[in-house]
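[1] kindly return the folded structure for what I paste below:
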Amino acid sequence: MSLADTIRKTMVPVHREGWPFVAAFAVGTIIIGWLWSPLFYLGLVLTAWCAYFFRDPQRVTPVDDALVISPADGIVSAVGPAVPPVELGLGDTPMTRVSVFMNVFSVHINRAPVRGKVTTIAYRPGKFLNADLDKASTENERNGLVIETAHGPLGVVQVAGLVARRILCWVKHDEDLSAGERFGLIRFGSRVDLYLPAAATTRVFVGQTAIAGETVIADYRDDTETPLSRTS
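    Model (predicted):
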């Protein structure tokens, strides 16, 4: 492997949404370093962390409409029945909910779990409780999508966390998404909930580490064929 390839694999790109924050941290580092030099090194660490937070690595996503892929990096914090948020319009019958909790060291780019059309986008203001708490799904600020798929509607909800203060969603109503496609970001600690169609069988457990765009959360498969994959 050449030196250029090694550098390319080591240096993960920073998403464009993160550059203003990285620049602000860098300027702050210069200022506090000028006021008191020992603080300069603390500022460097914080600037490096900020760039790390907004990293946007490539992912290899399985290409198979029978699979539901993780929308977020983090720890699976809940798997079980729950009534979806009312604004999604998915009814009041409990659906299987899978929650992925992102801490401040996780990649925070959110990716589409399935291929389909966005039929609903619903933002709801709320509290900023610890996103690892179960009640965060109903009480915290959130932004929900409903994606229409060949297996029925699937809900994806971005939930703000204790220190999160901005949910970003880049898709529009009636937009077609591919599995693994980037659709949003939550700044500084958060969680993503999936509300699965009845036919889906979950393939993860609480405490498992999930990787956005790669980890299979659930499937509709009746066989053991190996799905194709793509890099994005």
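[2] from here on, just use CA atoms for contacts and neighbour counts.
    Noted.
[3] now the helices for this protein?
    In the chain, the helices defined using DSSP state H lie at 3-10, 19-35, 38-53, 136-139.
[4] from the contact counts, what lies against the longest one?
    Read it as helix 19-35. With contacts taken as 3 or more C-alpha pairs under 8 Å, 6 or more residues apart in numbering; DSSP states H and E, helix 19-35 sits against helix 38-53.
[5] now do the buried residues in the helix it packs on.
    L39, F40, G43, L44, L46, T47, W49, C50, A51, Y52, F53 (16 or more other C-alpha atoms under 10 Å).
[6] cool, and stretch 127-134?
    Those would be F128, L129, N130, A131, D132, for stretch 127-134 by 16+ other C-alpha under 10 Å.
[7] among those residues, which two are most distant?
    Spatial extent of the buried residues of stretch 127-134 (C-alpha to C-alpha) is set by the pair F128 and D132 at 11.1 Å.
[8] what touches both of those two?
    G161 (C-alpha atoms under 8 Å, 6 or more residues apart in numbering).
[9] ok, the closest residue to T93 other than its chain neighbours - contacts?
    Nearest residue to T93 in three dimensions, chain neighbours excluded: V83, at 5.9 Å (C-alpha to C-alpha, 6 or more residues apart in numbering). The contact partners of V83, taken as C-alpha under 8 Å, 6+ apart, are G91, D92, T93, P94, M95.
[10] next, format those as JSON lines and append distance to R124 and neighbour count.
    Below are the contacts of V83 laid out as JSON lines (distance: C-alpha to C-alpha, whole Å; neighbours: other C-alpha atoms under 10 Å):
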{"residue": "G91", "distance to R124": "17", "neighbour count": "12"}
{"residue": "D92", "distance to R124": "17", "neighbour count": "11"}
{"residue": "T93", "distance to R124": "20", "neighbour count": "9"}
{"residue": "P94", "distance to R124": "20", "neighbour count": "15"}
{"residue": "M95", "distance to R124": "20", "neighbour count": "20"}
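[11] one more, so I can put them side by side:
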Amino acid sequence: MSREGIGPVVGLVLFTGIVLAGAIVTARVHLQILSGISLLLTLLVVNFFRDPERTIPEGEDYILSPADGKVVEIRREFEDTYLKGETTRVSIFLSIFDVHINRVPMSGRVEYFRYRKGSFVQAYKSEASEVNEQTAIGIENGSRKILFKQIAGILARRIVCNIREGNTVRSGERFGMIKFGSRVDIFVPENVELRVALNQKVKGGESIIGVFK
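    Down below sits the predicted model:
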């Protein structure tokens, strides 16, 4: 389990235990129903904050998926904040049932970091990339650069990002999460060969998004 989930899970377990004890002692129907709902919610939250180990592919040319989820959009786009050129944007939608731990897609140095407040449009929509609350992170490794974004959704109202400009990062390492449904975009330059397709399910730190030529 991720450390961000410890507080919510402990709180829910204590609440469920108290309600369940009350239901057993008093035999009141409303407490029995409440304890059942609380137990179900606890299981859902435990599932949401799970943090499975991943087998990180070895290879300096690989760009890994920064998140678990479904590829909902692949499009050509001019990226004007960091890469400043023609790119391919791969957008990954995370449902509440996906692992929400985010992982670094490429080893290197964090050269660019920006946080921007914004709206909370449904994360699977294309405009979410432009208008929603987000962090943008640019990594450089020699002549190679990529940009990726953590984007809040209609339910996700907190972005956790533990890296900042100047940090050195390793491909596949954990760097944060977005709570309760979200989206991650990754922008790759023209000298990258894509290895994913639309509607494909990917795993953070394990699936290969593309390969530098």
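[12] overlay them and tell me the TM-score.
    Once superposed, the chains reach a TM-score of 0.91 (TM-score structural alignment, normalised by the length of the second structure), with 205 aligned residues with a C-alpha RMSD of 1.5 Å.
[13] need the counterpart of the residue nearest to T93 of the first structure in the second structure.
    Residue correspondence, TM-score structural alignment: V83 of the first structure in this structure matches F78 in the second structure.
[14] that older thread, which member of the buried residues of stretch 127-134 of the first structure is positioned nearest S178 of the first structure?
    For those, the residue nearest S178 of the first structure by C-alpha to C-alpha is A131; the value is 26.8 Å.
[15] any idea how far the residue in the second structure sticking out farthest from the centre is from I18 of the second structure?
    Centroid-distance maximum for the second structure: T26 at 43.0 Å, with C-alpha atoms, centre = their mean. Here the criterion is C-alpha to C-alpha, to the nearest Å. By it, T26 of the second structure lies 12 Å from I18 of the second structure.
[16] do the same with L147 of the second structure
    From L147 of the second structure across to I18 of the second structure, the span is 47 Å (C-alpha to C-alpha).
[17] got it, and V45 of the second structure?
    For V45 of the second structure, the distance to I18 of the second structure equals 18 Å [C-alpha to C-alpha].
[18] repeat that for P105 of the second structure.
    As judged by C-alpha to C-alpha, P105 of the second structure and I18 of the second structure stand 43 Å apart.
[19] swap in G205 of the second structure?
    For G205 of the second structure relative to I18 of the second structure (C-alpha to C-alpha), the value is 39 Å.
[20] tell me which of these two has more neighbours.
    Each of G205 of the second structure and I18 has its neighbours counted (other C-alpha atoms under 10 Å); G205 has more, 28 against 12.
[21] which position in the first structure aligns with that one?
    Aligned partner of G205 of the second structure by TM-score structural alignment: G213.
[22] looking at the helices of the first structure, which is closest to E175 of the first structure?
    Closest approach to E175 of the first structure among the helices of the first structure is made by helix 136-139 (24.9 Å; C-alpha to C-alpha).
[23] still on that earlier bit, tell me which of the contacts of V83 of the first structure persist in the second structure.
    Mapped onto the second structure and checked by both residues aligned by TM-score structural alignment, their matches' C-alpha atoms under 8 Å, the contacts of V83 of the first structure keep the contacts G91, T93, P94, M95.
[24] tabulate those residues (CSV), appending distance to S190 of the first structure.
    Shown next, in CSV, are those (distance: C-alpha to C-alpha, whole Å):
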residue, distance to S190 of the first structure
G91, 25
T93, 25
P94, 23
M95, 21
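[25] how far off centre is stretch 48-67 of the second structure?
    Averaging C-alpha positions (C-alpha atoms, centre = their mean, to the nearest Å) puts stretch 48-67 of the second structure 12 Å from its chain's average.
[26] hmm, I was thinking of stretch 80-99 of the second structure
    In terms of C-alpha atoms, centre = their mean, the centre of stretch 80-99 of the second structure is found 11 Å from the chain centre.
[27] what of stretch 69-86 of the first structure?
    The answer for stretch 69-86 of the first structure is 11 Å, by C-alpha atoms, centre = their mean.
[28] next, the buried residues of it.
    Quick answer for stretch 69-86 of the first structure (16+ other C-alpha under 10 Å): 69-79, 84-85.
[29] and the residues you listed, which of them are in strands?
    Members of those lying in strands (criterion: DSSP state E): I69, G74, I75, V76, S77, A78, V79.
[30] distance-wise, check the residue nearest to the third one when sequence neighbours are not counted relative to L228 of the first structure.
    Meaning I75 of the first structure. Nearest non-adjacent residue to I75 of the first structure, counting by C-alpha to C-alpha, 6+ apart: T209, 4.6 Å away. From T209 of the first structure over to L228 of the first structure the distance is 22 Å, taken as C-alpha to C-alpha.
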